[in-house]
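Trainee: show me how the following folds:
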Amino acid sequence: MKRDQILTRQLNIIMRREQKFLNQKENTFVKSKVTPIINKIQNKIPEKLVSTLDKTFYMGFNFVFEKGNAYVEKTYNKDRIYSKYDLNNYAIDKYMSKKHLKNIDKQSKQSSSINASLSAVEGGVLGLLGIGIPDIPLFISVIIKTINEIALSYGYQYATDEEKTYILYLICGAMTKGETQKVYAEKTDLLGEDIDSNTYISICLEEIMEETSSILSATLLTAKFIQGLPVVGVIGVAVNPYIINKIGKYTRIKYKKRYLLGKVSDCQ
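Mentor: Just a heads-up that it's a prediction; the model follows:
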């Protein structure tokens, strides 16, 4: 099979996987039984708490992006991950084998599973402290750690404001539903294209951090609220790894799609 045929086939596979992710149907039991209960809880959550969580998530993103990335990078071997990508990418360019494409995937999957385990421990311990505010910066660090490692696995750096915005769009896309999710999916693709083609991009990172903070806060608010109740104080054990896994899965899809689009473009 020719190089461009293999790439096109792999691209079609990942695009189908993306559509499946974007068109997931809500479980019938959850929709009929759980969602109404969640809505009742949400209506009882004080506005002050909503505002506090939004600000805390924003401060968490701001800290990690402005000062904390150096500390996050101490939790994994950046050079080793990128070196593995470099070797696999060289092999793909030379031999165009599905085996080496799978090797890149394998590296990115390991990051998500390990970080989901870390977030389970973090959620179980810090969830007992109350509403969960103390663990939000740490939770955001685990999210960014997961995305950073996946990005490196596919050969992408993350230091620029453009790449940080791409990361924030990934989080928004993973944590929203329906048409809103599809809008973020398109925004992510368009931004990736602009970055990779060196197109000028006007970005206000602060606004996008606020936007992402509001979405992530709203998604986790009910779980964090329940987390503060003594009877179910360890809900973070279940919630946090679920979120990490979901973001990790979506991130792998998007970075692999971006990687393959670049390879297809090089063939043309």
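Trainee: every contact and neighbour count from this point should use C-alpha atoms.
Mentor: Will do.
Trainee: the strands in the stretch 101-250 of the chain, which residues?
Mentor: Counting by DSSP state E, counting those that start in this stretch, the stretch 101-250 of the chain forms no strands at all.
Trainee: give me the contacts around the helix or strand where residue 56 lies.
Mentor: Assigned by DSSP states H and E, residue 56 belongs to helix 47-63. The list of residues contacting helix 47-63 from outside it, by C-alpha atoms under 8 Å, 6 or more residues apart in numbering, reads 133, 136-137, 140-141, 209-210, 212-214, 216-218, 221.
Trainee: what does stretch 93-113 give?
Mentor: 3, 6, 81, 85, 88-89, 91-92, 146, 149-150, 153-154, 244-245, 248-249, 252.
Trainee: repeat the analysis, applying 6 Å as the threshold.
Mentor: The contact list for stretch 93-113 (C-alpha atoms under 6 Å, 6 or more residues apart in numbering) reads 3, 88, 146, 150, 153, 248.
Trainee: how near is the residue nearest to residue 230 when sequence neighbours are not counted to residue 99?
Mentor: Of all residues beyond its chain neighbours, the one nearest residue 230 is residue 128 (7.5 Å), with distances taken as C-alpha to C-alpha, 6 or more residues apart in numbering. Taking C-alpha to C-alpha, to the nearest Å as the measure, residue 128 falls 44 Å from residue 99.
Trainee: what's the neighbour count on residue 158?
Mentor: Each residue near residue 158 was counted by other C-alpha atoms under 10 Å, and the total is 18.
Trainee: what about the helices in the stretch 151-268 of the chain?
Mentor: Defined through DSSP state H, counting those that start in this stretch, the helices belonging to the stretch 151-268 of the chain, from first to last, are 161-175, 178-196, 205-227, 236-267.
Trainee: these into TSV, with extra columns for distance to residue 45?
Mentor: Putting the helices of the stretch 151-268 of the chain into TSV (distance: least, C-alpha to C-alpha, whole Å) gives the following:
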stretch	distance to residue 45
helix 161-175	20
helix 178-196	24
helix 205-227	8
helix 236-267	18
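Trainee: just these: most buried one?
Mentor: Comparing the helices of the stretch 151-268 of the chain by mean neighbour count (mean count of other C-alpha atoms under 10 Å), helix 161-175 ranks first with a mean of 22.
Trainee: one more, for comparison:
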Amino acid sequence: MKIENKNLEGDIYIVNGGVKKMDEYEQKALSELASWKKKVAKKSGRLERMSKKAQIKMNSYIPDRVHKMITDSIKGMIEAVLSGSKYMSKEKNVVLLSLQQKEEWVAETVTAYRKTAIIEGVGTGAAGLVIGLADFPLLLSIKMKLLFEISRLYGFDPNSYEERMFILYIFQMAFSSEEKKLETLGIIEEWDAGNLPEMDWQEFQQEYRDHIDVIKIFQLVPGFGAAVGAYANHHLLEQLGETAVNCYRIRLLKE
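Mentor: Model prediction:
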């Protein structure tokens, strides 16, 4: 089904030369997408800016081996995604499903992966520093598997290099600074598989590290690491799921 033209302010669009009226769910999805874009574009308040400064200060106290663990994990994730060798799963036939049916399936998938991440966060958070460090690569793997599943559920093929790059941009969109989110949103809105932008891999790593370092480092603290691990992993998977849904909506409801 090819969308040739669409007015995002109304509920009529052209499909394969004919006029199709948006159903109630598609209108709702379009409204939620607009609200999400406004949230992304919204400037942070004073409290958020102060928290960011505190985070930057805290980063200087994080042990070098933790920084190295995160960096090595991200490098490994990028290599696995680009090679397409690790996150492939059984393909689901979603071609004829409506947007609502696809997103119901996506919601169920996000819930399942979120539960897995919570269990993993509790286990590694309660086990102390050494095992707690293992949470970083484990959580990255869970996040990537989720994104590959979501890609398939929306009808895209993550076997292709272009779609794997799109997945990495979703990841960057979810876990980066305000400025980088807006920049990445622009790339996603103008997505052209035949003209892929260059990805700054060093910046990609640093943005992710800056985004999660402080909350995840508390997971390594004896006594309340399990609680922090559960909360952090729940929040991070919810954030990733919301970002992925809206990024794919941009493509499916694109003007």
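Trainee: TM-score for the pair, please.
Mentor: Once superposed, the chains reach a TM-score of 0.77 (TM-score structural alignment, normalised by the length of the second structure), with 233 aligned residues with a C-alpha RMSD of 2.9 Å.
Trainee: out of the helices of the stretch 151-268 of the first structure, nearest to residue 121 of the first structure?
Mentor: Across those, residue 121 of the first structure has its closest neighbour in helix 236-267 (6.6 Å, C-alpha to C-alpha).
Trainee: and the closest one, what does it pack onto?
Mentor: When contacts are defined as 3 or more C-alpha pairs under 6 Å, 6 or more residues apart in numbering; DSSP states H and E, helix 236-267 of the first structure sits against helix 98-126.
Trainee: chain center to the helix it packs on: distance?
Mentor: Using C-alpha atoms, centre = their mean, to the nearest Å, the mean C-alpha position of helix 98-126 of the first structure is found 12 Å from that of the whole chain.
Trainee: check stretch 132-144 of the second structure too.
Mentor: Going by C-alpha atoms, centre = their mean, the spacing between the C-alpha centre of stretch 132-144 of the second structure and its chain's C-alpha centre is 14 Å.
Trainee: got it, and stretch 46-56 of the first structure?
Mentor: Distance, stretch centre to chain centre, for stretch 46-56 of the first structure: 22 Å (C-alpha atoms, centre = their mean).
Trainee: who has more neighbours out of residue 128 and residue 99 of the first structure?
Mentor: When residue 128 of the first structure is set against residue 99 and neighbours are counted by other C-alpha under 10 Å, the residue ahead is residue 128, at 19 against 13.
Trainee: is it true that that one touches residue 235?
Mentor: No - taking C-alpha atoms under 6 Å as the contact criterion, residue 128 of the first structure and residue 235 are not neighbours in contact, 9.1 Å apart.
Trainee: what is in contact with the two at once?
Mentor: Common neighbours of residue 128 of the first structure and residue 235 (C-alpha under 6 Å, 6+ apart) do not exist.
Trainee: quick one on the thing from earlier: now the contacts of stretch 93-113 of the first structure in TSV, with distance to residue 60 of the first structure?
Mentor: As requested, the contacts of stretch 93-113 of the first structure are arranged in TSV below (distance: C-alpha to C-alpha, whole Å):
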residue	distance to residue 60 of the first structure
3	43
88	34
146	15
150	20
153	25
248	19
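Trainee: out of those residues, which is most surrounded?
Mentor: residue 153 (31 neighbours).
Trainee: how much does the helix holding residue 56 of the first structure stray from the second structure?
Mentor: Once the two are superposed, helix 47-63 of the first structure sits an average of 2.9 Å from its aligned residues in the second structure (mean C-alpha distance after the TM-score superposition for the first structure).
Trainee: off-centre distance for the next helix or strand after that helix?
Mentor: Next in sequence after helix 47-63 of the first structure, counting helices and strands by DSSP H and E, comes helix 69-72. Here helix 69-72 of the first structure shows a centroid-to-chain-centroid distance of 17 Å under the convention C-alpha atoms, centre = their mean.
Trainee: same thing with stretch 164-179 of the first structure?
Mentor: Taking C-alpha atoms, centre = their mean, one finds stretch 164-179 of the first structure lying 7 Å from the centre of the chain it belongs to.
Trainee: how far off helix 205-227 does the helix holding residue 56 of the first structure point, in degrees?
Mentor: Taking axes from the mean of the first three to the mean of the last three C-alpha atoms, to 10 degrees, one finds helix 47-63 of the first structure and helix 205-227 inclined to each other by 130 degrees.
Trainee: helix 47-63 of the first structure: which residues count as buried?
Mentor: For helix 47-63 of the first structure, the neighbour count (16 or more other C-alpha atoms under 10 Å) marks 50, 53-62 as buried.
Trainee: distance to residue 228 of the first structure added to these, as a markdown table?
Mentor: Formatted as a markdown table, the entries for the buried residues of helix 47-63 of the first structure read as follows, by distance: C-alpha to C-alpha, whole Å:
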| residue | distance to residue 228 of the first structure |
| --- | --- |
| 50 | 14 |
| 53 | 13 |
| 54 | 17 |
| 55 | 18 |
| 56 | 16 |
| 57 | 17 |
| 58 | 21 |
| 59 | 21 |
| 60 | 20 |
| 61 | 22 |
| 62 | 25 |
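Trainee: skipping its backbone neighbours, what lies nearest the counterpart of residue 214 of the second structure in the first structure in space?
Mentor: When the first structure is aligned by TM-score structural alignment, residue 214 of the second structure is paired with residue 222. With sequence-adjacent residues excluded and distances taken as C-alpha to C-alpha, 6+ apart, residue 222 of the first structure is closest to residue 42, at 6.2 Å.
Trainee: so how far is residue 154 of the second structure from whichever residue in the second structure pairs up with the one you found?
Mentor: Taking TM-score structural alignment as the alignment basis, one finds that residue 42 of the first structure is matched in the second structure by residue 59. From residue 59 of the second structure across to residue 154 of the second structure, the span is 37 Å (C-alpha to C-alpha).
Trainee: so those two - more neighbours on which side?
Mentor: Neighbours were tallied for residue 59 of the second structure and for residue 154 using other C-alpha under 10 Å; the higher tally belongs to residue 154 (24 against 16).
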